[in-house]
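> Fold the following and give me the result.
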Amino acid sequence: MNITGQTALVTGANRGIGRQFILELLDQGAAKVYAASRRPETIDFDDDRVVPLRVDLLDRESIAAAAAAAPDVTLLVNNAGISTSTPVITGDLDDIHREMDTHFWGTLHVTRAFAPILAANGGGAVVNILSALSWFSYPGNGAYAAAKAAEWNMTNAVRQELSAQGTLVQGVHLGAAATDIMAGYEGPMIDPRDVPRDSLAGLASGAIEVVVDDWSAMVKASLGGDPAAFYAQLEANLPG
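Got it, this is the predicted structure:
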């Protein structure tokens, strides 16, 4: 996919990686970008190509309304997400449901709403922003990791199901990026602008998976080995 002239919709567009996606899309010549957020009044891009749009992943009516308002979309970027830092055994079950409802069900509902639009507009592409935590779990983040793992394999299923209509489906994995959601994190973080740059470069080459940083590449490489060795190494490097 060449971004020049495309019409994109980015969820979670008011900050973080979503905002960086919009800036990169504009720089690469997108014709229009729907900036989707639960609070579209917070969208403040000084560019006539940016169209604020309300999308709440937990509100299916808002998703349907967005699809009706944006029938020209050729690129869907499923970026919106949350992080509740909830363990799965002792954590609040409502928070665990919020993680799954947002990352799995919300992303799926948006994708289902826009799949026929992408088909009508020639196929286009779907980008799902995933995580290195799609492939492992870290203490205190069990709910997020489980939801991202579900979203990862849902991405694989969506790719298979949409291939016949010519839609490229890409999963993007990263560790920590310097965004609001990572406030308080003290480990190494990448520049959030690297995420859209690598993703869009991957679309240009037809890549179905983009691994943005060395940490995610290391975690992925570990999947072929004994998980006991990986988790022993992880435990040895935990703070305290």
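> Only C-alpha atoms from now on, for both contacts and neighbour counts.
Fine.
> for the protein, what's the longest helix?
Looking across the chain with DSSP state H, the single longest helix is helix 142-162.
> Between helix 142-162 and the next helix-or-strand element following it, find me the angle.
Once the chain leaves helix 142-162, the next helix or strand it forms, by DSSP states H and E, is strand 168-173. Put simply, strand 168-173 runs at 160 degrees to helix 142-162, going by axes from the mean of the first three to the mean of the last three C-alpha atoms, to 10 degrees.
> What is the helix or strand following strand 168-173 packed up against?
Of the helices and strands lying after strand 168-173 in sequence (DSSP H and E), the nearest is helix 194-205. Judged by 3 or more C-alpha pairs under 8 Å, 6 or more residues apart in numbering; DSSP states H and E, helix 194-205 is in contact with helix 16-27, strand 168-173, strand 209-211.
> Alongside the first, I'd like the structure of this one:
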Amino acid sequence: MNVTDQIALVTGANRGIGRQFVLELLERGASKVYATARRPETLDFDDSRVVPLHLDLVDPGSVVAAAAAARDVTLLVNNAGISTGAALVTGDLDEVRREMDTHFWGTLRVIRAFAPVLAVNGGGGIVNVLSALSWFATPSSGSYSAAKAAEWNMTNGVRLELAAQGTLVQGVLLGAADTDISAGYDGPKIDPREVPRRSLDGLAVGSIEVIVDDWTAMVKASLAGDPATFYAQMAELLSVD
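This next block holds a predicted model:
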């Protein structure tokens, strides 16, 4: 899928990776980009090709309205997300549920709304921004990891269901990027611009999964081994000052 002249919609476009997706799409020649946010007044792109649009993943009405307003979309980028830090066992269950409502149900809601739009416009593509935490958990990431794991396998299921209409569905997985959502993380972080670059390069060659960084590649490789060994290694890494 060549991005030139495509019409894209990016969720969570007001900052972080979402903002970088908008900028990279413009750089590569997209003819229009719907930049969405819960508060579209916070969007500040200085390009006439950018169309600000209200979209809140957990508000079904806003999703329906966005799909009705953006009937020309050929590429959907599901980037919006949250990180509550809620523990699965002792944390606020409403916060745990909010993680799942956002990453799984919210992303699926957007896909269901835009799948018919993409079909009418020739199939197009969907990019779901996932995480290395789709494949493992840390003591402080339980609810986020569970929600991202659900979103990862939902991405696989949606890919199969939409293949018949010619929609390419790509999952993008990364460790930590230097964005607001990882502000409290002291480990290595990648430049958030690398995420859309790798993703859109992957779309150009039909890649259904893009591994952005070495950390995520290591996590994926560990899945073939004994999880006890992997988690022992993680405990050692996380204990390092």
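> Need the TM-score from the superposition.
Here the TM-score for the pair of chains, by TM-score structural alignment, normalised by the length of structure 1, is 0.99; 240 aligned residues with a C-alpha RMSD of 0.6 Å.
> Please state the offset of the longest helix of structure 1 from the chain centre?
Distance of helix 142-162 of structure 1 from the chain centroid (C-alpha atoms, centre = their mean, to the nearest Å) equals 11 Å.
> So for residue 94 of structure 1, which of the helices and strands packed on helix 194-205 of structure 1 sits nearest?
If you check each of those against residue 94 of structure 1 by C-alpha to C-alpha, helix 16-27 wins as the nearest, at 24.8 Å.
> Could you point out the helix or strand that follows the closest one?
Next along the chain from helix 16-27 of structure 1, counting by DSSP H and E, comes strand 32-37.
> superposed on structure 2, where does that next one end up, distance-wise?
For strand 32-37 of structure 1, the mean deviation from structure 2 after alignment is 0.3 Å (mean C-alpha distance after the TM-score superposition for structure 1).
> For residue 198 of structure 2, grab the count of nearby residues.
For residue 198 of structure 2, the neighbour count with other C-alpha atoms under 10 Å is 15.
> Could you do the one 5 residues further on as well?
Residues lying near residue 203 of structure 2 (other C-alpha under 10 Å) number 22.
> ok, back up a step: contacts for the longest helix of structure 1?
With contact meaning C-alpha atoms under 8 Å, 6 or more residues apart in numbering, helix 142-162 of structure 1 is reached by 83-88, 96, 99-100, 103-104, 107-108, 115, 128, 130-131, 133-138, 167-171.
> Filter those down to the buried ones.
Among those, those classed as buried by 16 or more other C-alpha atoms under 10 Å are 83-88, 96, 99-100, 103-104, 107-108, 115, 128, 130-131, 133-138, 167-171.
> Return the subset of these lying in helices.
96, 99-100, 107-108, 115.
> could you dump these to a markdown table with distance to residue 149 of structure 1?
Output for these, formatted as a markdown table (distance: C-alpha to C-alpha, whole Å):
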| residue | distance to residue 149 of structure 1 |
| --- | --- |
| 96 | 14 |
| 99 | 11 |
| 100 | 10 |
| 107 | 13 |
| 108 | 14 |
| 115 | 22 |
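> Closest to residue 3 of structure 1 out of those residues?
Distances from residue 3 of structure 1 to these, taken by C-alpha to C-alpha, are shortest for residue 115, at 18.6 Å.
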